[in-house]
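> quick one: sequence and predicted model below, then my questions.
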Amino acid sequence: MTTLAPLAPWQARAYAHLVSIHEAGRLGHGVLFAGPAGLGKRAVAQRLAQRILCREPAGAEPCGHCRSCQLFAAGTHADFELVSFIPTKDGARMRTEIVIEQIRELGERLALTPQYGGAQVAVLDPADAINHHAANALLKTLEEPHPGRFLWLVSAHPARLSATIRSRCQRVEFRLPPREEALAWLIAQGHKPAAAEEALDAARGHPGLADQWLQGEGLALRRQVAADLDKLERGTAGALATAQAWVADEYAELRLRHAADLALERAAGLTDAGRTRSLAAWFDAANRTRDLLRTTVRADLAVTELLLAWRGDAPVARGGRA
């Protein structure tokens, strides 16, 4: 028997709602799971898929032991499909968008009779990564539903989806839980209360992000970024050397995220309107620089310019560069 992973409280609420509307026959063909990344939208979608495909559901939960549940747990259920990024044709890297061929294949599969005689479920994650041609194909699939077929879209950026696609889906919104609930959940994951509070504050109330940082190097990285910014401000560290250190490994984007958050945090405690505006502009520049890291720009030069602006040696750019 497969043991089901426990859902976080905010996930459990969304799941219970979805099960109830499915049982009442009101779950539509298309559902949009929307909300911040890291809150477990895909986990809820997959649990619901297993529940719908289960032959012997135990109340609101899948049984975990029937043939369908065993296949689902093994990732080999013929009536469940997860559509996400796939390798490029040469296999050298993963694609950064979901392409039309994937959506066409999905539409063809959903037109077939379910192999196990029940339903078919497909989860598209991240749905907002579909390109223009794939979006048109997806819309056609949403507009021509087959009985017992479900197509669920998971997105942290639902506004990037066309209004027409959004209008074809029931929407389930995932929001940040109350602070007390998020903190209790973090402590239940085995984190010490003081560290959990620090991480939750740093993540602006996002428990999934806080948990991720506590399990990895995220929180320690934030402390280091704060120390680096202080050294730059005092003139005891150089912008170029700091920038080179920030982009030397895979954590460059996370460092810039922390830097932007720290600027916003500092701005919130100021009464000097001029300095507040300056920090707000720097916050925007830091986020633009994060976007630049995904291009062919020289990362160390882009971050150096940003850090010079933090130190006051260069203006904050208003255009596409930081």
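Looks like it came in fine.
> C-alpha only now, for contacts and for neighbours.
OK.
> residues near Arg166, how many?
Using other Cα atoms under 10 Å, Arg166 has 18 other residues around it.
> that one - that's part of a helix, no?
Yes - the assignment for Arg166 is a helix, going by DSSP: H, G, I helix; E, B strand; the rest coil.
> mind checking how far it is from Arg26?
Per Cα to Cα, to the nearest Å, Arg166 is found 17 Å from Arg26.
> please apply the same query to Asp211.
34 Å.
> go on, Phe283?
If you measure Phe283 against Arg26 using Cα to Cα, the figure is 44 Å.
> neighbour-wise, which of these two wins?
More neighbours surround Phe283 than the other of Phe283 and Arg26, with 25 against 12 (other Cα under 10 Å).
> that one is in contact with Ala260, isn't it?
Yes - Phe283 is in contact with Ala260 according to Cα atoms under 8 Å; the separation is 4.7 Å.
> gap between the helix or strand hosting Gln224 and the chain center?
Taking DSSP states H and E as the definition, one finds Gln224 inside helix 218-234. If you compare the mean C-alpha spot of helix 218-234 with that of the full chain, they lie 25 Å apart, counting by Cα atoms, centre = their mean, to the nearest Å.
> one more: stretch 234-252?
27 Å.
> run through who's touching the lengthiest strand in the chain.
Selection of the longest strand in the chain by residue count, based on DSSP state E, yields strand 149-155. Contacts with strand 149-155, where a contact means Cα atoms under 8 Å, 6 or more residues apart in numbering, come from 28-35, 37, 41-42, 45, 110, 119-128, 142.
> buried among these? Make that a PyMOL selection.
Provided next is the PyMOL selection string for whichever of these are buried by 16 or more other Cα atoms under 10 Å:
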select buried, resi 28+29+30+31+32+33+34+35+37+41+42+45+110+119+120+121+122+123+124+125+126+127+128+142
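> select from the contacts of strand 149-155 every entry located in strands.
Gly30, Val31, Leu32, Phe33, Ala34, Gln120, Val121, Ala122, Val123, Leu124.
> excluding chain neighbours, what is closest to the first one?
I take that to be Gly30. Counting by Cα to Cα, 6 or more residues apart in numbering, Cys169 is the residue found nearest to Gly30 once chain neighbours are left out, at 4.5 Å.
> Arg288 versus the residue nearest the centre of the chain, what's the distance?
The centre of the chain sits closest to Ala37, judged by Cα atoms, centre = their mean, with a distance of 2.4 Å. As defined by Cα to Cα, Ala37 lies at a distance of 19 Å from Arg288.
> likewise for Cys169?
According to Cα to Cα, Cys169 stands 32 Å off from Arg288.
> try Cys66
When distances are taken as Cα to Cα, Cys66 and Arg288 turn out to be 50 Å apart.
> so between the two, which is more surrounded?
The residue with more neighbours, out of Cys66 and Arg288 and counting by other Cα under 10 Å, is Arg288; that gives 20 against 16.
> next up, a structure to set beside the first:
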Amino acid sequence: MSARQPLAPWQQRIHDHAADALDAGRLGHGLLFCGPAQLGKRAVAERLAERVLCLQRSAGEGPCGRCRSCHLLAQRHQRDPVETRPDGQLAHPLGHSGHPDLVLVGHVLNEKGRPPKMRSEIVIEQVRNLSEKLALTTQYGGAQVVIIDPADAVNHAACNALLKTLEEPVPGRYLWLVSGNPARLPATIRSRCQRLEFRLPPREESLQWLQAQGHDSGDALEALEAAHGHPGQADAWLRNEGMGLRRQVGTDLDAIAQGTRTPLETAQRWTADEHAALRLRHAADLAVARAAERLTDPARTRSLAAWFDQANRTCELLRTTVRADLAVLELLMAWRSGAARSEARSRPDGAG
């Protein structure tokens, strides 16, 4: 890759384990890279693809860095027309990897839309195209790797086509699925893949890595705690104003509870850009934090727990065709009602 970044320590451990298994012939053609989003599953998959596709690699060694395949892979990010979706995922058209034997399948533009928009699903035409490509002779006479990311976006019809491909492996062809929500994949797909599990690394390792990315130690600690120990999420929030967004969400919730800001105005603002889902995630997390502070008020604690569940359901609704502003408005009105009931309970008898 053009400005090749070293793998994070937890990524390197998984890479090395998988590389040893690949070299020993212990990994089949279907792999499922799974675990929380933003832990580097895609990065590890691509690094393993470099190893598999190298044409002159010595046994037990990494990619040679000199062959035609290695040169193409090193240059791919300079010419790959990569688009970034609002959730931070990379969107590649089928086959745009810069290497003829590395096929990337992800969200693509729906050209029929007016204006064209990114599809929310990976559709059957994409899976059929990759199946046809896997049936062809490789360009360089070596292996071929297909990476599907995010695999949990493959729709039902496409999953059936994908299952057929998994059930009929071709020697030297690898089909790798990357998923932050593997439970959304059919059990028949999961059962035909060997899993590479990504888990949150130790706290100190995460902090050291965040500081190595150039973040202030205090900011890194704050973001890591907000992200519940997830270093990739913390890094993204520190780079993309996610922590500022979190503070603003807290301010908005307080203002609604105090009656100085309306749920309607806030709902419209929260859903006016691509950060609506992230705002709801921050709001749900802040509700949990407030509940922990209200242990002496069991009724309010139960109310906050119920609101946390409602916030998560609302976040899921945003993936559908529901009007986002109305869904968030209902959530924020529930927040205001809960705050009002808590305030009423806290008044002395007769006050009001």
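The structure has been received and is ready for your questions. Given the structure is predicted, the values throughout are model-derived calculations rather than measurements.
> so what number do they get for TM-score?
For these two chains in superposition, a TM-score of 0.92 is obtained (TM-score structural alignment, normalised by the length of structure 1); 315 aligned residues with a Cα RMSD of 1.9 Å.
> show me what the next helix or strand after the helix holding Gln224 of structure 1 is packed up against.
Going down the chain from helix 218-234 of structure 1, the next helix or strand is helix 239-246, by DSSP H and E. Identification of packing neighbours for helix 239-246 of structure 1 by 3 or more Cα pairs under 8 Å, 6 or more residues apart in numbering; DSSP states H and E yields helix 299-311.
> give the buried residues for the helix it packs on.
Going by neighbour count (16+ other Cα under 10 Å), the buried part of helix 299-311 of structure 1 is Ala299, Asp300, Ala302, Val303, Thr304, Glu305, Leu306, Leu307, Leu308, Ala309, Trp310, Arg311.
> what's the match for Val185 of structure 2 in structure 1?
Small correction: residue 185 of structure 2 is Leu, not Val. Alignment note: Leu185 of structure 2 maps to Leu161 in structure 1; criterion TM-score structural alignment.
> tell me how far its match lies from Leu139 of structure 1.
Using Cα to Cα, Leu161 of structure 1 is found at 11 Å from Leu139 of structure 1.
> and Tyr116 of structure 1, by the same measure?
Taking Cα to Cα as the criterion, Tyr116 of structure 1 is separated from Leu139 of structure 1 by 26 Å.
> Thr271 of structure 1 now?
The gap separating Thr271 of structure 1 from Leu139 of structure 1 is 50 Å, by Cα to Cα.
> neighbour count for the two, which is higher?
For the pair Thr271 of structure 1 and Leu139, the greater number of neighbours falls to Leu139 (16 against 9), based on other Cα under 10 Å.
> does the more buried one touch Ala163 like I think?
No - counting by Cα under 8 Å, no contact exists between Leu139 of structure 1 and Ala163, whose distance comes to 10.6 Å.
> what is the burial count for the equivalent of Ala137 of structure 1 over in structure 2?
With TM-score structural alignment as the matching criterion, the partner of Ala137 of structure 1 in structure 2 is Ala161. Using other Cα under 10 Å, Ala161 of structure 2 has 17 neighbouring residues.
> then Trp10 of structure 1?
Neighbour count for Trp10 of structure 1, taken as other Cα under 10 Å: 17.
> in structure 2, what residue corresponds to it?
Using TM-score structural alignment, the equivalent of Trp10 of structure 1 in structure 2 is Trp10.
> which residues touch its match?
Trp10 of structure 2 makes contacts with Pro201, as judged by Cα under 8 Å, 6+ apart.
> now do the strands in the stretch 1-150 of structure 2.
Assigned strands in the stretch 1-150 of structure 2, in chain order: 30-34, 83-84, 90-91, 102-105, 109-110, 117-118, 144-148 (criterion: DSSP state E, counting those that start in this stretch).
> structure 1: matching residues for the fifth one?
In this case it means strand 109-110 of structure 2. When strand 109-110 of structure 2 is compared against structure 1 (TM-score structural alignment), it corresponds to residues 87-88.
> how far off centre is that stretch?
Taking mean C-alpha positions (Cα atoms, centre = their mean), stretch 87-88 of structure 1 and its chain are 21 Å apart.
> mind listing residues that contact that stretch?
The set of residues that contact stretch 87-88 of structure 1 without belonging to it, under Cα under 8 Å, 6+ apart, is Arg93, Met94, Arg95.
> now neighbour count and distance to Ile103 of structure 1 too, for these, in TSV please.
Written out in TSV, the entries for those read as follows (neighbours: other Cα atoms under 10 Å; distance: Cα to Cα, whole Å):
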residue	neighbour count	distance to Ile103 of structure 1
Arg93	10	20
Met94	12	17
Arg95	14	14
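> average gap between stretch 46-53 of structure 1 and structure 2?
Taking mean Cα distance after the TM-score superposition for structure 1, the mean distance separating stretch 46-53 of structure 1 from the aligned residues in structure 2 is 0.6 Å.
> now the helices for structure 1?
Using DSSP state H, the helices found in structure 1 span residues 9-23, 41-53, 67-74, 100-110, 132-143, 163-167, 179-188, 193-202, 207-215, 218-234, 239-246, 252-268, 273-292, 299-311.
> structure 2: matching residues for the longest one?
So the one you mean is helix 273-292 of structure 1. Residues 298-317 of structure 2 are where helix 273-292 of structure 1 lands, counting by TM-score structural alignment.
> mind checking how far the counterpart of Glu217 of structure 1 in structure 2 is from Glu225 of structure 2?
If you follow Glu217 of structure 1 across to structure 2 using TM-score structural alignment, you land on Glu241. Computed with Cα to Cα, the distance linking Glu241 of structure 2 and Glu225 of structure 2 is 16 Å.
> got it, and Leu207 of structure 2?
Note on Leu207 of structure 2: its distance to Glu225 of structure 2, by Cα to Cα, is 10 Å.
> show me which of these two is the more surrounded one.
When Leu207 of structure 2 and Glu225 are compared for neighbours, Leu207 comes out ahead with 23 against 14, by other Cα under 10 Å.
> quick one: whichever residue in structure 1 pairs up with that one and Gly91 of structure 1, what's the gap?
Correspondence of Leu207 of structure 2 to structure 1, assessed by TM-score structural alignment: Leu183. Relative to Gly91 of structure 1, Leu183 of structure 1 is positioned 42 Å away (Cα to Cα).
> now do Ala273 of structure 1
Using Cα to Cα, we find Ala273 of structure 1 at a distance of 52 Å from Gly91 of structure 1.
> now Glu265 of structure 1
When Cα to Cα is the yardstick, Glu265 of structure 1 and Gly91 of structure 1 sit 42 Å from each other.
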